[in-house]
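# Quick one, what's the 3D model for this:
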Amino acid sequence: MKDEVFASVGDSLGRNQMESVMCLLAKVEELKWYRDATFHTTAWYFSSYNFTVAFIWSPFLVQPETPTVDTHSVRPIRLHLDIPDNVWVNRYHEFDYVLIGDGAGLISLQYYWRTALSLVVTSRWLELIYMNPIHLEMLDVYHLSLPRPDGHPDKYRGVEGTAHDCLHWCLPGPVDAWNDLMMAMILRHEDLLLRRSTLNIVSV
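Have a look, this model is predicted:
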């Protein structure tokens, strides 16, 4: 993935997965990292490979009614289902690979993620798709993770008085297996692109 940019867009579960990615990649070389003033974007740069990994905080993928949203609030959160979140949509063209998290929210929240993804690959980005075809793959880790309830921090987060965390994952842990599968998918796609490129050269 030399000279490429890999981005993850999502909520705290997506951030959890990116922490696993960085634990693995940080062994390669000492890296530089950046975080914007809004804390919406964190990026890590590997200079030897001119490779960037970024995480963009967008817990719903669609536009919230107010710029600041407390995702832990019990009050209703108003979302514009027909408007993708500009935090990541305006930067879509910068990325070679984008991991869009389906999140671990309620069924109603998952509907918002699917709505946003549908908008990206149909109307809003139709021109981009024609210029640079988008390759989509789904990675379903539900059944892979189901037998590992021990992989959650639960009550062992080390912070007194906090609720048991049965949403996020310990590192190292099952989330590392997600990234092994994700990298296999990316490498398979890179190999396919290389073969197509070779065929084009031969045909010319």
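# Could you use CA atoms for every contact and neighbour count after this?
OK.
# In the protein, mark out all the strands, start to finish.
Secondary structure of the chain (DSSP state E): strands at 5-10, 32-35, 41-46, 51-57, 62-64, 79-84, 97-100.
# Can you tell me which of those strands is nearest to Ala177?
Taking Cα to Cα, strand 97-100 is the member of these nearest to Ala177, at 15.4 Å.
# Quick check: which helices or strands does the closest one pack against?
strand 5-10 (3 or more Cα pairs under 8 Å, 6 or more residues apart in numbering; DSSP states H and E).
# which outside residues touch the strand it packs on?
The contact list for strand 5-10 (Cα atoms under 8 Å, 6 or more residues apart in numbering) reads 14-15, 18, 51-61, 88, 94-103.
# try 6 Å
Residues from elsewhere that reach strand 5-10 (Cα atoms under 6 Å, 6 or more residues apart in numbering): 51-59, 95-101.
# Any buried residues in stretch 83-94, and which?
Within stretch 83-94, the residues scored as buried using 16 or more other Cα atoms under 10 Å are Ile83, Pro84, Asp85, Val87, Trp88, Val89, Tyr92.
# now swap in stretch 2-16 and tell me
For stretch 2-16, the neighbour count (16+ other Cα under 10 Å) marks Val5, Phe6, Ala7, Ser8, Val9, Gly10, Asp11, Ser12, Leu13, Gly14, Arg15 as buried.
# separation between the first one and Ala54?
Separation of Val5 from Ala54 (Cα to Cα, to the nearest Å) stands at 8 Å.
# go on, the fifth one?
For Val9, the distance to Ala54 (Cα to Cα) stands at 9 Å.
# okay, now the closest residue to His40 other than its chain neighbours: neighbour count?
Excluding its sequence neighbours, the residue lying closest to His40 (Cα to Cα, 6 or more residues apart in numbering) is Trp57, at 4.8 Å. Trp57: 21 surrounding residues under other Cα atoms under 10 Å.
# Touching, Trp57 and Thr42? I think so.
No. Contact criterion Cα atoms under 6 Å: Trp57 and Thr42 do not qualify, at 8.6 Å.
# Narrow the contacts of strand 5-10 to just the buried residues.
The buried subset of these - by 16+ other Cα under 10 Å - is 52-59, 97-101.
# and those residues, which two are the farthest apart?
Across the buried ones among the contacts of strand 5-10, no pair lies farther apart than Thr52 and Pro59, at 21.4 Å, counting by Cα to Cα.
# So in the protein, which helix runs the longest?
helix 174-203 (DSSP state H).
# Quick check: buried residues in it?
In helix 174-203, the ones that count as buried by 16+ other Cα under 10 Å are Pro174, Val175, Asp176, Trp178, Asn179, Met182.
# roughly how far out does it sit from the chain middle?
Centroid separation between helix 174-203 and its chain, computed with Cα atoms, centre = their mean, to the nearest Å, is 18 Å.
# Let's see this one next, to set against the first:
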Amino acid sequence: MRGKILAFVGDSIGRNHMQSLVCLLSQVDDPRDIYKDETDKFRRWLFPSYNFTLAVLWSPFLVKEMTKKIEGSASEQLHLYLDIADKKWTSQLHEFDIVLLSGGQWFLKAAIYLEKDEVMGCHYCPGTNFTQLGFYFAYRKALRLAFKSINTSPDYKGLTFLRTFTPDHFENGRWDNGGTCERTVPYKNNEIVMEGMNTEMYKIQLEEFEKAAKDGAARGLKFRLIDTTWASLLRPDGHPGPYRYSHPFAKDKNAKVQNDCLHWCLPGPIDAWNEFLLEMLKRESM
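Here you go, the predicted model:
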């Protein structure tokens, strides 16, 4: 990995994954913070002893997104352009030796979907006459376009990883209505099954990855899958829970606070994702 650049492209869970790797690599070299933008969502660290650079690029949808005011209302609506890749990451592809894509959870947001600047439909858009296409449709289109952008980039010759979908562990509600994650031990294999949204998002990833890997091989590009979904599903004990911010009970030990049952504690189960990544990198000739 000497002289290489590895880029994480995705959402806040991708950033969480990157933070884990920074911590692990810091055990052997002190990273230099060499770049961050004004939003703190695009950052780079250099590990000088190895001339290795780690980058993170914020692109939760992988495609162009815009937030627009709803006419006659103070509210805003998310618009996703499913035929336009997000240039914030595609414009930098040529710089990277390794790209690690991830994501999926942000597609649950209500959104209007467009192609060729025309509305195709939406996910959860009450009060409109748009076709309800749903977020599975949008995620498949976005992931397919992301892979196509990589496979058709004239200057990218790197290794591409896709990390699979991350389940959450909210119980007794969702993230915004009192959901919690209070378990303190992992599930055993026979204590939980993967179903519903987790299964469908995972299936979409496998199908689109297989197509992209086949197309990439014809162009001399390598694609690899980091399958973390089942291993992550077994770890309901690895989330910050009420400790998404420090000292949540300092003023009231019985306070009702919003739980984070999606992101991961550091150190914690997410470190295993990087064990997978590092083992897979060892097998590559780069």
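# quick revisit: in a markdown table, list the strands of structure 1 along with distance to Val159 of structure 1.
Formatted as a markdown table, these follow (distance: least, Cα to Cα, whole Å):
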| stretch | distance to Val159 of structure 1 |
| --- | --- |
| strand 5-10 | 25 |
| strand 32-35 | 25 |
| strand 41-46 | 25 |
| strand 51-57 | 24 |
| strand 62-64 | 30 |
| strand 79-84 | 32 |
| strand 97-100 | 30 |
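# Can you give me the separation between Gly121 of structure 2 and Ala146 of structure 2?
20 Å.
# Equivalent analysis for Ala231 of structure 2, please.
25 Å.
# Compare neighbour counts for these two and give me the winner.
Between Ala231 of structure 2 and Ala146, counting by other Cα under 10 Å, Ala146 is the more crowded of the two (23 against 17).
# All the helices of structure 2, residue numbers only.
Using DSSP H, helices in structure 2 cover 12-25, 87-90, 135-151, 196-218, 229-233, 271-282.
# The shortest one against structure 1, how far on average?
After superposition onto structure 1, helix 87-90 of structure 2 sits on average 0.6 Å from its aligned residues (mean Cα distance after the TM-score superposition for structure 1).
# can you check the last one too?
With the two structures superposed, helix 271-282 of structure 2 lies on average 0.8 Å from its match in structure 1, counting by mean Cα distance after the TM-score superposition for structure 1.
# Read off where that helix ends up in structure 1.
Counting by TM-score structural alignment, helix 271-282 of structure 2 falls onto residues 176-187 of structure 1.
# Against Gly158 of structure 1, how distant is the residue mapped onto His94 of structure 2 from structure 1?
Correspondence of His94 of structure 2 to structure 1, assessed by TM-score structural alignment: His93. Going from His93 of structure 1 to Gly158 of structure 1 by Cα to Cα gives 40 Å.
# Same check on Leu144 of structure 1?
From Leu144 of structure 1 to Gly158 of structure 1 the distance is 27 Å (Cα to Cα).
# Please apply the same query to Pro84 of structure 1.
Distance, Pro84 of structure 1 to Gly158 of structure 1, using Cα to Cα: 37 Å.
# Kindly report the same for Leu117 of structure 1.
36 Å.
# cool, Tyr45 of structure 1 as well?
Separation of Tyr45 of structure 1 from Gly158 of structure 1 (Cα to Cα) stands at 30 Å.
# before we move on, what about Leu25 of structure 1?
26 Å.
# Who has more neighbours out of these two?
Shown here are Leu25 of structure 1 and Gly158; by other Cα under 10 Å, Leu25 has more neighbours (15 against 8).
# if I pick the spatially most central residue of structure 2, what's in contact with it?
Most central in structure 2 under Cα atoms, centre = their mean is Gly103, positioned 2.8 Å from the mean C-alpha point. By Cα under 6 Å, 6+ apart, the contact list for Gly103 of structure 2 reads Gly10, Asp11.
# Which of the strands of structure 1 sits closest to His152 of structure 1?
Using Cα to Cα, the strands of structure 1 put strand 5-10 closest to His152 of structure 1, at 19.1 Å.
# which residues sit against stretch 84-100 of structure 1?
With contacts defined as Cα under 6 Å, 6+ apart, stretch 84-100 of structure 1 is touched by Glu4, Val5, Phe6, Ala7, Ser8, Val9, Leu61, Val62, Gln63, Ala116.
# again, only this time at 7 Å
Stretch 84-100 of structure 1 has contacts (Cα atoms under 7 Å, 6 or more residues apart in numbering) with 4-10, 56, 58, 61-63, 116.
# Show the end-to-end separation of stretch 67-81 of structure 1, please.
Terminal residues of stretch 67-81 of structure 1 are spaced 15 Å apart (Cα to Cα).
# If you could redo that for stretch 24-40 of structure 2, that was the one I meant.
By Cα to Cα, the extent of stretch 24-40 of structure 2 from end to end equals 21 Å.
# Of all the residues in it, which ones are buried?
Residues of stretch 24-40 of structure 2 classed as buried: Pro31 (neighbour count, 16+ other Cα under 10 Å).
# now Val62 of structure 1: how far from Val120 of structure 1?
11 Å.
# neighbour count winner among the two?
Neighbours per residue (other Cα under 10 Å) separate Val62 of structure 1 from Val120, with Val62 holding more: 25 against 17.
# what does His239 of structure 2 align to in structure 1?
Aligned partner of His239 of structure 2 by TM-score structural alignment: His152.
# And the nearest residue to its match once chain neighbours are set aside, how far from Asp154 of structure 1?
In space, and not counting its chain neighbours, His152 of structure 1 is closest to Trp169: 4.5 Å by Cα to Cα, 6+ apart. According to Cα to Cα, Trp169 of structure 1 stands 9 Å off from Asp154 of structure 1.
# Who has more neighbours out of those two?
Trp169 (22 against 17).
# ok, Glu4 of structure 1 - contacts?
Glu4 of structure 1 sits next to Phe51, Thr52, Asp96 when contact means Cα under 7 Å, 6+ apart.
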